[in-house]
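[1] Okay, predicted coordinates and the sequence, questions at the end:
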Amino acid sequence: MESLQIVLLFAPVGVGYLLGRFRETAPEPLADTCLYFLMPVLMFSALVRTPLTSGQSVQFVYWYFAFVLVAWALTALVSGRLGRDRPTRSALSLSMSSVNVGSYGIPVVLFAVGESALGGIMLLFACSNVAAGSIGVYIAAGGRKRPAQALASVFKLPLIYAVLLALSVRALDLQLPPRALELGQQVGMAGPILGLVILGIQISRMGARGGREFSSPLAVSIGAKLILGPALGIGLITLFGIQAPVRDTLLICSCLPTAINCLLLAVKYDTRPHLVGAILVGSTFLSPLTITATLLLFGG
């Protein structure tokens, strides 16, 4: 990514931070606008206009859930060996196993790869919501909820229905007006930008307590997110034999920071939310370094 692209990418985050810091803008209405309107419209339009082959879809889904499960298992194993308590283990597992596809990954991929990757990144966004609503809730709750029970929360959002509707349109070979789909995609593209604004507002609400109270696990987790995350992602790409153009999108996703959903889950279940918040901030601001390096070294 060029320097100008990185500046443009972080400009909405800065705007969101200023709105949260000086205008006390609430993120909830903006998040509802994203989740219940803009993102479903974008997801449906993107999956219909830029369809994926069945092979590409399988590669995206297999890679994403393998990444989440392996990162969770490794983090739980290492943090357990280091003698961390259960809430800290859960916080570290949440932070390491998640990637911010929605408010960060989509605009980054569009900047770096182009609109040809929109269908793939939107499918990953759907996968991330399913994972957060099932595996994420299970981790945050410390095993108090079964994954199947937690998965029910996914169906309260319209995102999954947008995916199912788009797949149905493709399967039935229905011909929708191209202009309507183009307009829907243009409207929906406001979603990723608004997501970056929301990220900035969330960052403005975080204190620095996380870094002071949990300096050791914080440093380890940010370092792992920046180094081991891409290493794991590249390893899975090699294992599954994934080639371009799918590979380029997955390379970027390997380097993405901790997802905002993890912070919300950590707050809800009191799973070291300040630690999760500090990891989110650290990995977000340092991730352009690893994204740029990974694309230079491994990108096509």
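    Noted; the coordinates are in hand. Residues are numbered from 1 along each chain as shown.
[2] all contacts plus neighbour counts: C-alpha atoms, from now on.
    Fine.
[3] SS state for residue 122?
    Here residue 122 takes the helix state, with states given by DSSP: H, G, I helix; E, B strand; the rest coil.
[4] Nearest residue to it in space, ignoring adjacent ones along the chain?
    Residue nearest to residue 122 in three dimensions, not counting chain neighbours: residue 43, with 5.8 Å by CA to CA, 6 or more residues apart in numbering.
[5] structure B:
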Amino acid sequence: MAHVQSLDPTASPLAYYGWELRRQREANGLSQAQLGDIIFCTGSLIGQIETTKKIPTRDFSERVDAALGTDGVFSRLVGLVLRSRLPNWFQPYADMEARAAYISTYQAQLVYGLLQTEEYARAVLATGMPDDLEGLVAARMERQRILDRERPPLAWVILDEAALHRPIGGRETMRGQLERLLEFAGHRWMRVQVLPFMAGEHASLAGSFTTMRFDDDPDVVYTEDLISGHMTANPDTIREASRRYAHLQAAALSVEDSAALIARVMEERYGDRSQPEERAVA
């Protein structure tokens, strides 16, 4: 008789997902291979997810719900699973981000996480040499679902021009990322501005920061250092962050001129595919 790994469904959201998947599959009288055939994946993948060796995706979860008639159970569970893959120190921020009515952020080095493509996010997250890169990538993509709500948060993003030029992931990845930014040029709830190099010294040379406003709670400012994140609702800090952000907005290009710069960088820096790609190794 084949050994069946026992699962403790209380161990983690991922363990509960795997346990419930096995329970529902067996209740429907299906083997792993049979369920795999129905949802167009391998039986091996079903087994790996049931035993917590693989992280389920949202697409996988939606197909399982359709196949097993589980009324969205796995589509709901996968959100908890993916949230749990975030670093512990980052989860409070993700919770606040999901509740925010208004987000304003200045990003000095990278494209803002809610606007990252999957390929760009993977290249960024890989620099930390994580044990669970794919889980982190899936969790970052899951965060972006707040932009698909009927009423998403109003978001204002200022990107340093350096973020457009730094070739994260290579030419193809950067071209896709800049194309993604251009999709927001006429977005109702999202505004993207670029702080150009020609602005010189500016109000946030110390680095990136994000302010979040809520319908019923105090404003929060979020910053990160090398290994963790920090949130504060201190009124003096909020006031100073608002002052600095106003100066950044005044120094940044307009939304329209920012889109034009993004398009120009995309074509001039990442548009020529005929030349071999050069990647520096740190």
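    On my side now, so go ahead. Keep in mind it's a predicted model, so treat the numbers as computed, not measured.
[6] TM-score of the superposition?
    With the length set by TM-score structural alignment, normalised by the length of the second structure, the two chains reach a TM-score of 0.29; 138 aligned residues with a CA RMSD of 6.3 Å.
[7] Neighbours of the residue nearest to residue 122 of the first structure, how many?
    Applying other CA atoms under 10 Å, we find 28 residues neighbouring residue 43 of the first structure.
[8] who's in contact with it?
    119, 122-123, 159, 162-163, 188 (CA atoms under 8 Å, 6 or more residues apart in numbering).
[9] Just name the closest of these to residue 246 of the first structure, please.
    Nearest to residue 246 of the first structure, judged by CA to CA, of those is residue 119 at 10.4 Å.
[10] Run a quick check on the closest one versus residue 47, I expect a contact.
    Yes - in this structure residue 119 of the first structure lies within contact range of residue 47 using CA atoms under 8 Å: 5.0 Å.
[11] Next SSE downstream of the host helix or strand of the residue nearest to residue 122 of the first structure?
    Using DSSP states H and E, residue 43 of the first structure sits within helix 39-49. Next in sequence after helix 39-49 of the first structure, counting helices and strands by DSSP H and E, comes helix 54-81.
[12] ok, back up a step: what separates the residue nearest to residue 122 of the first structure from residue 183 of the first structure, distance-wise?
    13 Å (CA to CA, to the nearest Å).
[13] Kindly indicate the member of the contacts of residue 43 of the first structure with the most neighbours.
    Among the contacts of residue 43 of the first structure, the one with the most neighbours (other CA under 10 Å) is residue 159, at 25 neighbours.
[14] which residue sits closest to that residue, ignoring its sequence neighbours?
    Computed as CA to CA, 6+ apart, the closest residue to residue 159 of the first structure that is not its neighbour in sequence is residue 40, at 5.0 Å.
[15] thought residue 72 of the first structure was touching residue 91?
    No - under the criterion of CA under 8 Å, residue 72 of the first structure is not in contact with residue 91, lying 10.6 Å apart.
[16] what's the burial count for residue 18 of the first structure?
    Residue 18 of the first structure, neighbours per other CA under 10 Å, totals 17.
[17] ditto for residue 29 of the first structure
    If we define neighbours as other CA under 10 Å, then residue 29 of the first structure has 11 of them.
[18] and it, what element?
    helix 27-33.
[19] ok so, going back, more neighbours, residue 72 and residue 91 of the first structure?
    More neighbours surround residue 91 than the other of residue 72 of the first structure and residue 91, with 30 against 23 (other CA under 10 Å).
[20] Please give the number of neighbouring residues around the residue lying closest to residue 38 of the second structure once chain neighbours are set aside.
    Nearest-residue entry for residue 38 of the second structure: residue 67, 6.8 Å, with adjacent residues in sequence omitted and distances by CA to CA, 6+ apart. Per other CA under 10 Å, the neighbour tally for residue 67 of the second structure reads 15.
[21] Mind giving me the packing neighbours of the helix or strand containing residue 67 of the second structure?
    Using DSSP H and E, residue 67 of the second structure maps to helix 58-68. Under the contact criterion of 3 or more CA pairs under 8 Å, 6 or more residues apart in numbering; DSSP states H and E, helix 58-68 of the second structure touches helix 32-39, helix 73-84.
[22] In contact with residue 200 of the first structure: list those residues for me.
    12-18, 20.
[23] sorry, back to before: how about the helices and strands packed on helix 58-68 of the second structure, which one is nearest residue 118 of the second structure?
    Using CA to CA, those put helix 73-84 closest to residue 118 of the second structure, at 14.5 Å.
[24] So which residues of the stretch 101-250 of the second structure form helices?
    Taking DSSP state H, counting those that start in this stretch, the helices of the stretch 101-250 of the second structure run over residues 118-126, 133-143, 162-165, 171-182, 235-251.
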